[in-house]
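**Q** Generate a structure from the sequence data that follows.
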Amino acid sequence: MKQKVAVLGAGSWGTALAKVLVENGHEVTIWGNHPEQLAKINQEHINQPYLPNILLPEELVAEADLAKCVQNVDAVLFVVPTKAIRSVAKQLVEVMTSQPVIIHASKGLEQGSHKRLSEVLAEEIPANKRQDIVVLSGPSHAEEVAVKDITTITAASKNEDYARYVQELFMNDYFRVYTNDDVIGVETGAALKNIIALGSGAIHGLGFGDNAKAAIMTRGLAEISRLGVAMGADPLTFIGLSGVGDLIVTCTSEHSRNWRAGDLLGKGHKLEEVLENMGMVVEGVSTTKAAYELSRQLEIEMPITEAIYATLYEGKNVQDVAKNMMLREGKSEKEFSLGGNFLCHNK
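**A** Modelled structure (predicted):
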């Protein structure tokens, strides 16, 4: 069934998802803040800063007026940076004329509150103004989705009907969507893998090889799982698409802005210089701070996150931090079990 969808956020991921929706036969309007960029989407069907050389469907409409973008829509898809989620949600409530399904495909934790993004959306968009809130996440590079490379992701909601609604909205022969009822696990996996991707990039920038890459990804997954389960997630989620799947794709590809930022840090560039030259938001930087603070609050050991925090926020030398990580006290690998009891507090 044809649906009317508003996509909030005209970056690479928002544009790629909008393209999928249009190609699935839906009526799609994408909202952004830069008039020149939106004009090129409407007139030339390109979004060159974010998806170079990708021709967008002529049916995709770009709109700078949020009220016009969301008029009488069936669904609203948030693909804005984490720091903008709350403010955009506040704006949305003021102009909505329907009761849409709210979907978000952003990945992070809110600074200060450490809240997951679905929690932020639930606070700002009253239940009587929306249907459900569904999380869309998984191993996916916008650049590859835009050229119809095979991709599989997850739609997560406690309400199976709405998870299936989002699944049907996006599914096609190159974009496969699975459903999941573990919203906490899907969101925490999506957010925290960006921290490990920074570390994986730094490992590369320092000149280390595949052994080091495997180590940081594997132990990174242990950290993600420990914190996620302490927050209420199902441990099995972390061996799925939004856990190990998203971790692999983000830690191994130059498409990943978090990996690229980490690579530059490993090569000796200063954080301010890296962020200035990236041209896009590097979510892992702010997520590192939120996860570090949250791990302290919940008394969860996260040595990789602590090391990356020390590099980003305390000015520690990347090479020294990596060496100190290796010289930590010896431990058992069996810090947790994927059985009935998840032993997440072992230090």
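
**Q** switch to C-alpha atoms for all contacts and neighbour counts from now on
**A** OK.

**Q** any idea which element residue 308 lies in?
**A** helix 303-313 (DSSP states H and E).

**Q** what's the answer for residue 5, then?
**A** strand 4-8.

**Q** and that strand, which residues are buried?
**A** Buried positions in strand 4-8, judged by neighbour count with 16 or more other Cα atoms under 10 Å: 4-8.

**Q** ok and the very next helix or strand once past that strand relative to strand 4-8, angle-wise?
**A** Beyond strand 4-8 in the direction of the C-terminus, DSSP H and E gives the next helix or strand as helix 12-23. Between the axes of helix 12-23 and strand 4-8, defined by axes from the mean of the first three to the mean of the last three Cα atoms, to 10 degrees, the angle is 170 degrees.

**Q** one step back: for the strand holding residue 5, which outside residues touch it?
**A** 14, 18, 26-32, 69-70, 72-80 (Cα atoms under 8 Å, 6 or more residues apart in numbering).

**Q** to compare against the first, here's another:
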Amino acid sequence: MSILTYVGAGQMASALTYPVIENGHEVRLVGTPLDREVIDELRKSNFHINLKRTLPDTVKYYQAEEVEEALKGADVVLCGVSSFGVDWFAENILPIIPDDVPMIAVTKGMIDQEDGSMITYPHYWESRLPEGKKLSINGIGGPCTSYELADKDNSAVAFCGRDIEILRKIKAMFTAPYYHVSLSTDVIGVECAVALKNAYALGVSLAVGIAEKNEGIGVQHYNSQAALFGQSVKEMKQLLQLVGGGEENIIYGAGDLYVTIFGGRTRKIGTLLGRGMSFDDAMQELAGVTLESIVIATRTAKAVRRLAENGKVDLADFPLLMHVDDIINNGAQVDIPWKAFETEKF
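**A** Coordinates of the predicted model:
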């Protein structure tokens, strides 16, 4: 039996308690300072108030100030914070994880640099390690929603990291009949692919809102959604090449894009915008909801604009990303740039 300490009681981290417990391991779920109410209810009933599921009976729960106790004897640490908790995790948790305990994160996203380059969260965390400290930092990516994982629907993901042997050991703890894990040492490729899906899922979801605006709530037009999906994959593939990730990783980004479009928080914001609601009003409508799509869309667009200023890319190659950014950050109205998607190939 191994001991796994999860820091962050978000929905995905909490859903990942099921396969690990079923494999006979011990799970200690630690809340961040924002998870206090979640942990309080879990201690009383094992019911997760955000995931809306009852977690396995044997999971042990800790508040943020009890994290050092939860780390004692741990064999693996899982980071379950959202993009908004990346710096909190770097400042408060990374320094106290023992050097010989590998870490794996469900957090998806990238950080833009001044020169227009982008780095993955694992690479960012490595840069934030205290001087002299070494830590194996790995990531999880792929098409998997927390609630369907908790309901044991078949899900296929990738674990990525620098050391394949460490990845194999972690995989053995998580693999279940319904949770299928591939391994990759292409951290940039996997992490970039799955991070980008949030930005583009918002873009595809605009078509959902446009159809509802024109013909009524619940109306679906799949041609327009499919066209935006295809454009998204095209732009994501180009971005993968820009950051130096293997293009085969597009399968994780495209799969994650597909599942995100069909539900969740990013679909909600995209739909509201497509209906004609202003960005500020849509954000107010969804107050209290964590919207990582806004973060990654803004960061990615900022990086691409910097690269364009340096003559390294052409903004015309990213019309959907640029339009999403204009909606979010410049108050633009939704007006899908369909003509910009057209190409001629010889």
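
**Q** circling back to that earlier point, in the second structure, which residues correspond to the strand holding residue 5 of the first structure?
**A** Under the alignment (TM-score structural alignment), strand 4-8 of the first structure falls on residues 3-7 in the second structure.

**Q** The matching stretch vs the first structure, average offset?
**A** On superposition with the first structure, the mean distance recorded for stretch 3-7 of the second structure (mean Cα distance after the TM-score superposition for the first structure) is 1.3 Å.

**Q** What residues sit buried inside the host helix or strand of residue 90 of the first structure?
**A** In the assignment (DSSP H and E), residue 90 of the first structure maps to helix 85-95. Across helix 85-95 of the first structure, burial judged by 16+ other Cα under 10 Å covers 85-86, 88-89, 92.

**Q** Present those residues as CSV; the columns should include distance to residue 248 of the first structure.
**A** What follows is those, written out as CSV (distance: Cα to Cα, whole Å):
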residue, distance to residue 248 of the first structure
85, 26
86, 29
88, 30
89, 31
92, 34
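
**Q** Closest one to residue 159 of the first structure out of those, please.
**A** Proximity of the buried residues of helix 85-95 of the first structure to residue 159 of the first structure (Cα to Cα) peaks at residue 89, which lies at 21.2 Å.

**Q** for the closest residue to that closest one other than its chain neighbours, what are its contacts?
**A** Once flanking residues are discounted, residue 89 of the first structure sits nearest to residue 124: 6.0 Å by Cα to Cα, 6 or more residues apart in numbering. Neighbouring residues of residue 124 of the first structure by Cα under 8 Å, 6+ apart: 86, 89-90, 93.

**Q** Residue 124 of the first structure corresponds to which position in the second structure?
**A** So residue 124 of the first structure corresponds to residue 128, using TM-score structural alignment.

**Q** So which residues of the first structure form strands?
**A** Secondary structure of the first structure (DSSP state E): strands located at 4-8, 27-31, 61-63, 75-78, 101-104, 133-137, 151-156, 175-180.

**Q** Can you lay out the ones you listed as a markdown table showing distance to residue 199 of the first structure?
**A** Below are the strands of the first structure laid out as a markdown table (distance: least, Cα to Cα, whole Å):
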| stretch | distance to residue 199 of the first structure |
| --- | --- |
| strand 4-8 | 30 |
| strand 27-31 | 33 |
| strand 61-63 | 36 |
| strand 75-78 | 27 |
| strand 101-104 | 26 |
| strand 133-137 | 21 |
| strand 151-156 | 23 |
| strand 175-180 | 28 |
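
**Q** wait, isn't residue 187 of the second structure in contact with residue 164?
**A** No. Using Cα atoms under 8 Å, residue 187 of the second structure makes no contact with residue 164, being 11.4 Å away.

**Q** ok, those two, which is more surrounded?
**A** residue 187 (24 against 14; other Cα atoms under 10 Å).

**Q** Now do the same for that one: its match in the first structure.
**A** Per TM-score structural alignment, residue 187 of the second structure is aligned with residue 183.

**Q** How about that match, nearest residue that isn't a chain neighbour?
**A** That would be residue 156: by Cα to Cα, 6+ apart, it lies 5.3 Å from residue 183 of the first structure.

**Q** before we move on, what about residue 65 of the first structure?
**A** Computed as Cα to Cα, 6+ apart, the closest residue to residue 65 of the first structure that is not its neighbour in sequence is residue 31, at 7.3 Å.

**Q** Identify the residues contacting that neighbour.
**A** 6-10, 62-66, 69.

**Q** rerun that using 10 Å as the cut-off
**A** 6-11, 14-15, 38, 61-70, 78-80 (Cα atoms under 10 Å, 6 or more residues apart in numbering).

**Q** Please tell me how far it sits from residue 70 of the first structure.
**A** 9 Å (Cα to Cα, to the nearest Å).

**Q** And the residue nearest to residue 183 of the first structure, what's its match in the second structure?
**A** Counting by TM-score structural alignment, the partner of residue 156 of the first structure is residue 160.

**Q** ok, now residue 332 of the first structure?
**A** With TM-score structural alignment as the criterion, residue 332 of the first structure matches residue 344.

**Q** how much space between that match and residue 320 of the second structure?
**A** 18 Å.

**Q** Which of these two has more residues huddled nearby?
**A** Comparing residue 344 of the second structure with residue 320 by neighbour count (other Cα under 10 Å), the higher total belongs to residue 320, at 23 against 4.

**Q** contacting residues around that one?
**A** So residue 320 of the second structure contacts 199-200, 203-204, 228, 231-232, 235, 326, 336-338, 340-341 (Cα under 10 Å, 6+ apart).

**Q** most surrounded residue in those?
**A** Counting by other Cα under 10 Å, top hit in the contacts of residue 320 of the second structure: residue 203 with 33 neighbours.
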